[in-house]
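>>> This is the structure alone, sequence omitted:
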């Protein structure tokens, strides 16, 4: 079980590399540093590269995130942003397109169902699941009927649809009250519910961040993997790294610290202070690799 580094002095110097608190994490970091050209650096977007905001449309990458990624990406096999957002939206909100140094970047959007490649600048994706459109059409009346419309709002995500409770008078109570009814609604349309930080997302089954990360690591024959995330949707990616480690591929699990979700913090090898801490880690890795 991981734990936070000393919150009063998390880094010895501005350019120091934070130390994992677990043996497996230390092995993962050592493998990344030993052969960075065979390492995959994978990161969630919201809450990891971008601060959480009340309106997801206003979310933008931390101002130092792209420079940090551009410094690190040429030194590793690949950087992968693994997100529940549409790939194109993450690219726009992240400011990833056309940046020198990010040629090794891919964005695996909609939990891996979509893929944007920096080399081509294009998104590859299958046809959308018909249940998403059906659920989206039913949601406003559904929320109104169960008395949960006040303070909640619907986010259109193309291949998914999400209900946010962060603006409700009691966001956690609204989240808990909606979880079971929305799970029933999703099931009627062949979808599943993915819970997050004050958000419940209805999306097709079969893909998650763990599947996306495992398949990508296998595709490029990664010899080590770092994954950083902050939310419940990142747990499958943590599980994928655990599986890779059990199969002999070292890995490092990083939690972008949050008081709203504790599960990742408890499983992480290293906890950093939100997106600013993630940026620091990326910079320190790039500096250490040289």
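Received, thanks. Since the model is a prediction, treat every value here as computed from it, not as a measurement.

>>> can we go C-alpha only for contacts and neighbour counts from here?
Noted.

>>> what about the residue sitting nearest the centre point of the chain, distance to residue 282?
In the chain, the residue lying closest to the centroid (C-alpha atoms, centre = their mean) is residue 44, at 2.0 Å. Relative to residue 282, residue 44 is positioned 13 Å away (C-alpha to C-alpha, to the nearest Å).

>>> and if you look at residue 66?
Taken as C-alpha to C-alpha, the span from residue 66 to residue 282 is 10 Å.

>>> So between the two, which is more surrounded?
residue 282 (22 against 19; other C-alpha atoms under 10 Å).

>>> let's bring in a second model and compare:
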């Protein structure tokens, strides 16, 4: 189990003492409360104002999300920041949009699997979210989460096309992705190595954030930066994911409290 963040703030003063610090965070469940549907999630105005101040104070402010990158930008509303969408497969830096060309050949396969799943789904509470590159199948509103997940996975196994794509799990969702070797950890490394920072903190709340936590540990062991990783706890997170972070906080309000501390 990681340590409670607010018991160790003295050890994290190095984040505040240098302008060459990167503040990198997930969005949903970290700076925005988890909502019943993706479209209902919001970054509130107090959080947005603090993030705008963070962007002025520190060298890098970056948001890495499973959402489409333009949706992440719209939701957060801090145009000076770096935005990474679809878990690292597309990004906006200095207002320029890019995505990896390797994903293109898999998009028809992902869409075919998703539409076939939708046709077979007997549960109207399952939400199918087309994210352009990836496709998320949300079952948070279903009565029996475990049974619904099993039915989704069983249906996918019956589709030959599913063997050519990547199937990942998140908080009450199954995600169909291109099988491209890219994740939040690799994009964190890319941001840090290209930004000339001396320290970094990453905040996240989901299974995919563990890649970023582990990559920060590697960067620190390579003596490239000083780093901290912070997980936002919830009952939905497996224990092994919790253990990949250095510190924990108990919810989005404590993330806001930490960001305000960075500004003091």
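Nice, thanks for sending it over. Quantities reported herein were computed from a predicted structural model and do not represent experimental measurements.

>>> What's the TM-score once they're superposed?
Here the TM-score for the pair of chains, by TM-score structural alignment, normalised by the length of structure 2, is 0.88; 260 aligned residues with a C-alpha RMSD of 2.4 Å.

>>> Residue 228 is in contact with the residue nearest to the centre of structure 1, correct?
Yes - between residue 44 of structure 1 and residue 228 there is a contact under C-alpha atoms under 8 Å: 6.2 Å.

>>> And residue 271 of structure 1, what's its match in structure 2?
Residue pairing (TM-score structural alignment): residue 271 of structure 1 is matched to residue 248 of structure 2.

>>> what helices or strands is the helix or strand that contains its match leaning on?
Per DSSP states H and E, residue 248 of structure 2 falls inside strand 247-249. Under the contact definition 3 or more C-alpha pairs under 8 Å, 6 or more residues apart in numbering; DSSP states H and E, strand 247-249 of structure 2 sits against strand 3-4, strand 226-232.

>>> For that strand, which outside residues touch it?
Defining contact as C-alpha atoms under 8 Å, 6 or more residues apart in numbering, one finds that strand 247-249 of structure 2 is touched by 2-6, 228-233, 255.

>>> mind putting these in a markdown table, distance to residue 134 of structure 2 included?
Below are the contacts of strand 247-249 of structure 2 laid out as a markdown table (distance: C-alpha to C-alpha, whole Å):
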| residue | distance to residue 134 of structure 2 |
| --- | --- |
| 2 | 31 |
| 3 | 34 |
| 4 | 34 |
| 5 | 33 |
| 6 | 36 |
| 228 | 29 |
| 229 | 26 |
| 230 | 26 |
| 231 | 24 |
| 232 | 24 |
| 233 | 25 |
| 255 | 27 |
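
>>> from those residues, which would you call buried?
5, 228-233, 255 (16 or more other C-alpha atoms under 10 Å).

>>> so stretch 182-198 of structure 2 matches what in structure 1?
By TM-score structural alignment, stretch 182-198 of structure 2 lines up with residues 207-223 in structure 1.

>>> What ranges does the stretch 51-200 of structure 1 have for its strands?
Remark: strands assigned in the stretch 51-200 of structure 1 by DSSP state E, counting those that start in this stretch are 78-82, 105-109, 114-117, 122-124, 153-156, 161-164, 192-196, 199-203.

>>> and the first one, which stretch of structure 2?
Counting by TM-score structural alignment, strand 78-82 of structure 1 falls onto residues 60-64 of structure 2.

>>> Name the surrounding residues that touch the matching stretch.
20-27, 54-55, 72, 81-85, 87-88, 184, 195.

>>> By how much does that stretch deviate from structure 1 on average?
In the superposition against structure 1, stretch 60-64 of structure 2 averages 0.5 Å from its aligned positions (mean C-alpha distance after the TM-score superposition for structure 1).

>>> coming back round to it: now do the buried residues in the match of stretch 182-198 of structure 2.
208-214, 216-217, 222-223.

>>> Switch those residues over to a markdown table; also include distance to residue 94 of structure 1.
Below are the buried residues of stretch 207-223 of structure 1 laid out as a markdown table (distance: C-alpha to C-alpha, whole Å):
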| residue | distance to residue 94 of structure 1 |
| --- | --- |
| 208 | 21 |
| 209 | 18 |
| 210 | 22 |
| 211 | 23 |
| 212 | 19 |
| 213 | 19 |
| 214 | 23 |
| 216 | 20 |
| 217 | 22 |
| 222 | 24 |
| 223 | 27 |
